[in-house]
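Chemist: return atomic coordinates for the entry below.
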Amino acid sequence: MLSWAVTFLIIAIIAGVLGFGGIAGTSAGIAQILFFIFLVLFVISLFRGALRR
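Modeler: From the prediction side, this is the model:
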């Protein structure tokens, strides 16, 4: 999940440098959503791991 967020972030940076504003904004938004999903899943897995012990 984190690799997808990084991939979309790189696409957004490259598109921004080349002047494609719409594609850069969309890619950055997707990267942000994927990153937050990753964070939520990570926190859930931390709590589940702590509760098992």
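Chemist: please count neighbours and contacts with C-alpha atoms only from this point.
Modeler: OK.
Chemist: buried sites along stretch 15-34?
Modeler: By 16 or more other Cα atoms under 10 Å, the buried positions in stretch 15-34 come out as 15, 16, 23, 24, 25, 27, 28, 29, 30, 31, 32, 34.
Chemist: how much space separates the spatially closest residue to residue 34 that is not a sequence neighbour from residue 15?
Modeler: When the adjacent residues along the chain are set aside, residue 34 lies closest to residue 5, with 5.4 Å between them (Cα to Cα, 6 or more residues apart in numbering). Computed as Cα to Cα, to the nearest Å, the residue 5 to residue 15 distance reads 15 Å.
Chemist: to compare against the first, here's the next sequence to fold:
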Amino acid sequence: MLLDAAVQTLEQPVRLKCLIKNKNATAFYKSQGWKFEMTGTDVTGRYYLLKNQ
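Modeler: Here you go, the predicted model:
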């Protein structure tokens, strides 16, 4: 999987932003074991900051 390959090449822990309104993406990251650390807002809208385990 592309996500697994990217995570393996980056310094750990890996963090990413995911827009809250992107329900499919948030469900995917949750199913992959990513932890929701916090919420925030930027020019693109409200987002979750996620961290891999």
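Chemist: please state their TM-score.
Modeler: Scored against TM-score structural alignment, normalised by the length of the first structure, the superposed chains reach a TM-score of 0.28; 21 aligned residues with a Cα RMSD of 2.8 Å.
Chemist: if we can go back for a sec, helix or strand right after the strand or helix carrying the residue nearest to residue 34 of the first structure?
Modeler: Assigned by DSSP states H and E, residue 5 of the first structure belongs to helix 2-18. Counting by DSSP H and E, the next helix or strand C-terminal to helix 2-18 of the first structure is helix 21-52.
Chemist: against which helices or strands is that next one packed?
Modeler: Helices and strands in packing contact with helix 21-52 of the first structure are listed as helix 2-18; criterion 3 or more Cα pairs under 8 Å, 6 or more residues apart in numbering; DSSP states H and E.
Chemist: tally of neighbours for residue 2 of the second structure?
Modeler: Using other Cα atoms under 10 Å, residue 2 of the second structure has 6 other residues around it.
Chemist: so who does it touch?
Modeler: Neighbouring residues of residue 2 of the second structure by Cα atoms under 8 Å, 6 or more residues apart in numbering: there are none.
Chemist: check residue 42 of the second structure too.
Modeler: Residue 42 of the second structure makes contact with no residue, according to Cα under 8 Å, 6+ apart.
Chemist: for it, give its distance to residue 36 of the second structure.
Modeler: Counting by Cα to Cα - residue 42 of the second structure and residue 36 of the second structure are separated by 17 Å.
Chemist: same check on residue 17 of the second structure?
Modeler: Counting by Cα to Cα, the separation of residue 17 of the second structure from residue 36 of the second structure is 10 Å.
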